[in-house]
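In: Can you look at this prediction? I've put the sequence above it.
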Amino acid sequence: MATIPLTVKGAEKLKQELHRLKTVDRPQVINAISEARAQGDLSENAEYDAAKEKQGFIEGRIKEIEGKMSNAQIIDPTNVDAEGRVVFGATVKMQDIEAGTTVEYQIVGDDEADIKSGLISISSPTARALIGKYEGDVAHVQAPGGLREYEVLEVKYI
């Protein structure tokens, strides 16, 4: 399995979710299953079915997170020395040349992406177009609405 890039914040967020799943959610669903069993006939017990389904989801998510963490390459953007080049973890301030609007995004792992928080996935068309660029370069992004051009205004490693 390939390595999965994560920022330090993204790895911490996954660790917290894993901890919550194991210490809070898993015990709750086990308790719900035992309570549903106590009600008798399991063939027509909706609470039992719902609890078993939730248990399956929780166990699947635990395995998924553990797999990602075991293959994670954790990168601290503050320790990156890319000499002004856009790389994973970099925060990029850029201007849409056509619209004149300015946006700022940090390039993060797929699990961390949240466009509303200014976090874009390394797999996104925008991030792929920005990787390797320097301040003053123009990135051509093939977006659903057509080709967009962005000028890189600033690259930070924060």
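Out: That came through fine.
In: use CA for all of it now, contacts and neighbours both
Out: OK.
In: buried stuff in the helix ranked longest in the chain?
Out: For the chain, the helix that runs over the most residues, judged by DSSP state H, is helix 46-70. Residues of helix 46-70 classed as buried by neighbour count (16 or more other Cα atoms under 10 Å): 47-48, 51-52, 54-55, 58, 62, 65, 68-69.
In: Could I get the residues you listed in a markdown table, plus columns for distance to Ala90?
Out: Conversion of the buried residues of helix 46-70 to a markdown table gives the following (distance: Cα to Cα, whole Å):
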| residue | distance to Ala90 |
| --- | --- |
| Glu47 | 47 |
| Tyr48 | 47 |
| Ala51 | 42 |
| Lys52 | 42 |
| Lys54 | 37 |
| Gln55 | 38 |
| Ile58 | 33 |
| Ile62 | 29 |
| Ile65 | 24 |
| Lys68 | 21 |
| Met69 | 21 |
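In: okay, pairing it with this:
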Amino acid sequence: MNRAPMTQKGADRLRAELDRLKSVERPRIIQAIAEARAHGDLKENAEYHAAREMQGFTEGRINELEGALSYADVIDISKLSAGKRIVFGATVDLADEDSGEEVTYQIVGDLEADIKQRLISVSSPFARALIGKNEGDSFEFQAPNGTRNYEITGVRYVD
């Protein structure tokens, strides 16, 4: 399996989630299963089945996080010396040349991507269009709702 790039901040966030699942959620679910078992007949015990289902989801997420972190290639983006060239970990300021709207995105690993926080996956088409470009460049991106033209107004490497 290939090593997946991940920022230090993203790895820390996933480790915190893993720790919470193991130290808080897992014991809470075990307690809920024990309480549901105490109620008797397990065939018609909705609380028991709900707790077992939650246990399955939680254990699945724990396995997913442990696997992702074991294969992660954690990159300290503050030590990158790419200058004004866009590579993994870059925070990029863009201006839509048509509407004038300005947006900022950071290019991160697949598991840490969250569009609401303006974190885009390095494997996304938009990030792929950005990688290798420099501050001051303009580029055209074929979005689902049509062609968009952007100018790269800033590139920085801070976590």
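Out: Good, I have the coordinates. This structure is a prediction, so every number in the text was calculated from the model and none was measured.
In: State whether Lys156 of the first structure and Ala90 are indeed in contact, as I suppose.
Out: Yes. Using Cα atoms under 8 Å, Lys156 of the first structure and Ala90 qualify as a contacting pair, with a distance of 5.7 Å.
In: And the two? Which one has more around it.
Out: Ala90 (24 against 18; other Cα atoms under 10 Å).
In: Next, count neighbours for Pro77 of the first structure.
Out: Applying other Cα under 10 Å, I find that Pro77 of the first structure has 21 neighbouring residues.
In: Who are the contact partners of the residue nearest the centre of the second structure?
Out: Among the residues of the second structure, the one closest to the centroid is Glu112, at 1.5 Å (Cα atoms, centre = their mean). Taking Cα atoms under 8 Å, 6 or more residues apart in numbering as the definition of contact, the neighbours of Glu112 of the second structure are 6, 10, 14, 119, 121.
In: Packing partners of the host helix or strand of Gln28 of the first structure?
Out: Take DSSP states H and E as the rule and Gln28 of the first structure turns out to sit in helix 26-38. Helices and strands in packing contact with helix 26-38 of the first structure are listed as helix 46-70; criterion 3 or more Cα pairs under 8 Å, 6 or more residues apart in numbering; DSSP states H and E.
In: What segments of the second structure are helices?
Out: Using DSSP H, the helices assigned to the second structure run over residues 8-20, 26-38, 46-70, 125-130.
In: Superposed on the second structure, what's the mean shift for the longest strand along the first structure?
Out: Taking DSSP state E as the assignment, the strand of the first structure that covers the most residues is strand 146-156. Taking mean Cα distance after the TM-score superposition for the first structure, the mean distance separating strand 146-156 of the first structure from the aligned residues in the second structure is 1.1 Å.
In: buried residues in that strand?
Out: If you call a residue buried by 16+ other Cα under 10 Å, then strand 146-156 of the first structure has these buried ones: 148-156.
In: Check stretch 69-84 of the first structure too.
Out: So stretch 69-84 of the first structure, judged by 16+ other Cα under 10 Å, has buried residues 69, 72-77, 80, 82, 84.
In: Distance to Arg26 of the first structure for those - can I get that in a markdown table?
Out: Written out in a markdown table, the entries for these read as follows (distance: Cα to Cα, whole Å):
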| residue | distance to Arg26 of the first structure |
| --- | --- |
| Met69 | 19 |
| Ala72 | 24 |
| Gln73 | 27 |
| Ile74 | 27 |
| Ile75 | 30 |
| Asp76 | 31 |
| Pro77 | 34 |
| Val80 | 38 |
| Ala82 | 42 |
| Gly84 | 45 |
